[in-house]
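predicted structure and sequence below. I'll ask about it afterward.
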Amino acid sequence: MIPALCPGDKIAILSTARKITEPEIAVAIQAFENWGLKVVLGQTIGASYNQFAGNDALRLQDLQQMLDDESIKAIVCARGGYGTTRIIDQVDFTSFKKCPKWLVGFSDVTALHSQIHTLGLPSIHAIMPVLFHKEGTSESIETLRRALFGEELVYRAAAHPFNRTGTGSGLLVGGNLSMLHTLTGTRSDISTEGKILFLEDLDEYLYHIDRMMVHLDRSGKLANLAGLVIGDMSDMNDNAIPFGKTAYEIILEHTGKYNYPVCYGFPVGHEPLNLALVCGRAAKLEVSEAEIKLSYC
């Protein structure tokens, strides 16, 4: 178990991927301080190496320092983009396993969620500081606070015509579809058997979605799930000759042969409403004709 945060705890903000400046996360810093937390900024905040928050060595050093510092009770990734997989194999998780802490983020940070899951520890898939100033994010921010401070998380969402009803229980895993696809066969690859898998993505071509879903199915990651949660598939692209299906229709096609509960339109992903999900924690998915309910056991 990872202890819930308490007022007075120190948290770190850093970037393992794209560059970002302190003014861009000022709203998040203020929010964390309003929660009674002490914010420590990593060396990657304000650092720049092409599109990255510093070169690989700096981003690795920053993450390693915060993982090893026992006074830091949570690490919040400032933004996604690309870059986490460039350093993840060099990270030493020895101290982290002895004294685990919350790690927060989504999108490219899916790589860290998956790596941490292979260690048998939970992490928090949630809104990141770069987005705190955006309109419509207040509920997302509040769910992150509740997750960090150990408060109850029970989510309900509207039914969708593609939903497959039923109830399933298992560890909740997942994140960005493109990242999960990229991690296949690496040390960060996760087993999905008997688990509730959630997926979201952004700015992908529809045929890419199809290709990745085919790969997940061929690699056995869709066959023995306890449940499947499909979040936002935002800003999808198509070719001049249309693929002919939406992202949800593609996913429906590749999961239709299975019997576990599936829900679509769950508010997780690259939209203002991005509910905090605790990866690696036992959860229960209930999909009825009336609604979707996701809770923790």
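The structure has been received and is ready for your questions. Numbers count the residues shown, from 1 in each chain.

for the rest of this, base every contact and every neighbour count on C-alpha atoms.
Fine.

wait, Q64 sits on D92?
Yes: between Q64 and D92 there is a contact at 7.0 Å, judged by Cα atoms under 8 Å.

hey, what's in contact with both of these two?
Common neighbours of Q64 and D92, using Cα atoms under 8 Å, 6 or more residues apart in numbering, do not exist here.

between these two, which is the more surrounded one?
A count of neighbours by other Cα atoms under 10 Å puts Q64 above the other of Q64 and D92, at 17 against 14.

the more buried one - that's part of a strand, no?
No: going by DSSP: H, G, I helix; E, B strand; the rest coil, the assignment for Q64 is helix, not a strand.

how about the nearest residue to it, chain neighbours excluded?
V91 (6.4 Å; Cα to Cα, 6 or more residues apart in numbering).

so how far is L67 from the one you found?
According to Cα to Cα, to the nearest Å, V91 stands 9 Å off from L67.

touching, G120 and C279? I think so.
No: with contacts defined as Cα under 8 Å, G120 does not count as touching C279, sitting 10.3 Å away.

more crowded one of those two?
Shown here are G120 and C279; by other Cα under 10 Å, C279 has more neighbours (24 against 11).

which residues sit in contact with the more buried one?
If you count contacts by Cα under 8 Å, 6+ apart, C279 has them with H113, H117, P122, S123, I124, H125, L171, L172, V173, G174.

the residues you listed in strands, which ones?
Per DSSP state E, strands hold the following members of the contacts of C279: S123, I124, H125, L171, L172, V173, G174.

just the buried ones from the residues you listed?
For those, burial is judged from neighbour counts taken by 16 or more other Cα atoms under 10 Å, and it is met by S123, I124, H125, L171, L172, V173, G174.

can you list those residues in CSV and add distance to S107?
Converted to CSV, these look like this (distance: Cα to Cα, whole Å):
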residue, distance to S107
S123, 14
I124, 12
H125, 9
L171, 19
L172, 16
V173, 13
G174, 10
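
which residues are contacting the host helix or strand of V27?
Under the assignment given by DSSP states H and E, the secondary-structure element containing V27 is helix 26-34. Around helix 26-34, the neighbours that count as contacts under Cα under 8 Å, 6+ apart are K38, V39, P129, V130, F132, H133.

try it again with 7 Å
Contact partners of helix 26-34, identified using Cα atoms under 7 Å, 6 or more residues apart in numbering, comprise V39, P129, F132, H133.

for comparison:
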Amino acid sequence: MTSKDLELIAALPEGATLGLIAPAGPPKRESLDRIPALLAAHGFRAKFMPGIAAGPARLDYLAADDATRLADLHAAFADPEVDAVLCLRGGYGCARLLDRIDTALLRRHPKLLIGFSDISSLIGLLDHLGLPSLHAPMPSSNLLEPESANDARALFALLHRGLRRGDVIAPAGFAPHALNRGEGPVRGRLIGGNLAVFTALLGTPWAPRAEGVILFLEDVSEPPYRVDRLLAQLRLAGVLEAAAGFVLGGFTGAEEPADAVLADYFGTCGKPVLAGWPSGHQTPNVALPMGLQVELDVARRRLSYL
């Protein structure tokens, strides 16, 4: 087996260019001037797609109108100077683009897409195309903040290093716990992301292909009854039954924690469940390569890429 055979995500060299897009909500304008320096400090160049300068659309929760955001997404993938595509922030808006995305273009120019939150829609689409992505923090979300310095170092180090078969993610200094041990380590494709966004894909052409997967879920500012409703929808759609195991990230920002709801759905499911994984709308937000085969080992509290 050659080193190329071991490669799951190609390493990006020093000076590689990250194409910056805002496919969902508007980025914080004050953050844009700081992004090139952040990337340069970690060995990358920034290339802003032109639509970012357009400003918010008539619907001010969108970074720009649908046509502009779509054009930027296509341009970033087609641009030969761009080595990977970094989303600026989540919010809402990616779902409005899904049925208009030129999937043939994405297949012709496969690049790593980086983001989380509302970007989970695009992560789901890329999974349908057989392309990996990176569930990871974004510059206009909180990556520029001092408390996210470790997240930034880890993310950009991963991009420079790439991902190979046998690589392990076992967050140092944090202790995810076994909500259910199941029957030992299980293997499957890692899919998922934000619970609300992931669930909204049900009933669409990009509904999750969940048979035998390892399902990662996180969310923010959702009270327990809404987490319950979303998980009930996944259960009724057969997604929870189809999955081989679960990784539960942060469920943060709500006045009341969702721990009891998560325990109700996953505590007696008979499958491996690792809860408290430090990824999501929180610090730390550990980067997770998605759409790839992993082994979930609850006893060792880790994910291994196969």
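Structure's in. What do you need? All figures in this text were calculated on a predicted structure; none of them were measured in a lab.

quantify their similarity with the TM-score.
Their TM-score after superposition, calculated using TM-score structural alignment, normalised by the length of structure 1, is reported as 0.90; 288 aligned residues with a Cα RMSD of 1.9 Å.

for ChimeraX, write the select line for the buried members of the contacts of helix 26-34 of structure 1.
Only the buried entries of these go into this ChimeraX selection, using 16+ other Cα under 10 Å:
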select :39,129,132
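
which ones among the contacts of helix 26-34 of structure 1 map onto helices?
Assigned to helices by DSSP state H, none of those qualify.

and which of the contacts of helix 26-34 of structure 1 is nearest S288 of structure 1?
When those are ranked by distance to S288 of structure 1 (Cα to Cα), F132 comes first, at 32.5 Å.

the residue most central in space within structure 2 and V239 of structure 2: what is the separation?
Centroid-nearest residue in structure 2: H135, 2.3 Å away (criterion: Cα atoms, centre = their mean). Distance, H135 of structure 2 to V239 of structure 2, using Cα to Cα: 20 Å.

now swap in D72 of structure 2 and tell me
Using Cα to Cα, which is the criterion applied here, D72 of structure 2 is 32 Å from V239 of structure 2.

contact partners for G83 of structure 1?
With contact set as Cα under 7 Å, 6+ apart, G83 of structure 1 has these partners: T16, A17, R18, F52.

on that earlier part again, isn't the residue nearest to the centre of structure 2 right next to A287, touching?
Yes: look at H135 of structure 2 against A287 with Cα atoms under 7 Å: they come within range, at 5.6 Å.

any idea which element I251 of structure 1 lies in?
Here I251 of structure 1, judged by DSSP H and E, is contained in helix 247-255.

how about that helix: buried residues?
Buried-residue list, helix 247-255 of structure 1, by 16+ other Cα under 10 Å: A247, Y248, I250, I251, L252, T255.

and if you look at stretch 132-146 of structure 1?
Residues of stretch 132-146 of structure 1 classed as buried under the neighbour-count rule (16+ other Cα under 10 Å) are F132, T137, S140, I141, T143, L144, R145.

chain center to it, what's the gap?
Shown here is stretch 132-146 of structure 1, whose average C-alpha point lies 15 Å from the average C-alpha point of the whole chain (Cα atoms, centre = their mean, to the nearest Å).

residue range for it in structure 2?
Mapped onto structure 2 using TM-score structural alignment, stretch 132-146 of structure 1 covers residues 143-157.

same question, stretch 55-62 of structure 1
Using TM-score structural alignment, the residues of structure 2 aligned to stretch 55-62 of structure 1 are 65-72.

now do the buried residues in stretch 157-176 of structure 1.
Across stretch 157-176 of structure 1, burial judged by 16+ other Cα under 10 Å covers 157-160, 163-176.

show me what contacts Y82 of structure 1?
By Cα under 7 Å, 6+ apart, the contact set of Y82 of structure 1 is A17, R18, D108.

in structure 2, what residue corresponds to it?
When structure 2 is aligned by TM-score structural alignment, Y82 of structure 1 is paired with Y92.

now do the strands in structure 1.
Using DSSP E, the strands assigned to structure 1 run over residues 10-14, 38-41, 72-77, 102-105, 123-125, 154-158, 166-176, 196-202, 227-234, 262-264, 277-279, 282-287, 291-296.

I'd like those strands as CSV, with distance to M1 of structure 1 appended.
Formatted as CSV, the strands of structure 1 follow (distance: least, Cα to Cα, whole Å):
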stretch, distance to M1 of structure 1
strand 10-14, 18
strand 38-41, 22
strand 72-77, 13
strand 102-105, 10
strand 123-125, 11
strand 154-158, 19
strand 166-176, 14
strand 196-202, 20
strand 227-234, 24
strand 262-264, 28
strand 277-279, 12
strand 282-287, 12
strand 291-296, 14
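
any idea which of these is most buried?
Each of those was scored by mean neighbour count; the highest is strand 262-264, a mean of 28, by mean count of other Cα atoms under 10 Å.

so that strand corresponds to what in structure 2?
Strand 262-264 of structure 1 corresponds to residues 273-275 of structure 2 when matched by TM-score structural alignment.

next, the residues that contact that stretch from outside, please.
When contacts are taken as Cα under 7 Å, 6+ apart, the neighbours of stretch 273-275 of structure 2 outside the stretch itself are 176-181, 245-249, 266, 298.

at 10 Å what do you get?
175-182, 214-217, 244-250, 259, 262-263, 266-267, 296-299, 301-302 (Cα atoms under 10 Å, 6 or more residues apart in numbering).

mean deviation (superposed) between it and structure 1, please.
Its aligned residues in structure 1 lie a mean 0.8 Å from stretch 273-275 of structure 2 after superposition (mean Cα distance after the TM-score superposition for structure 1).
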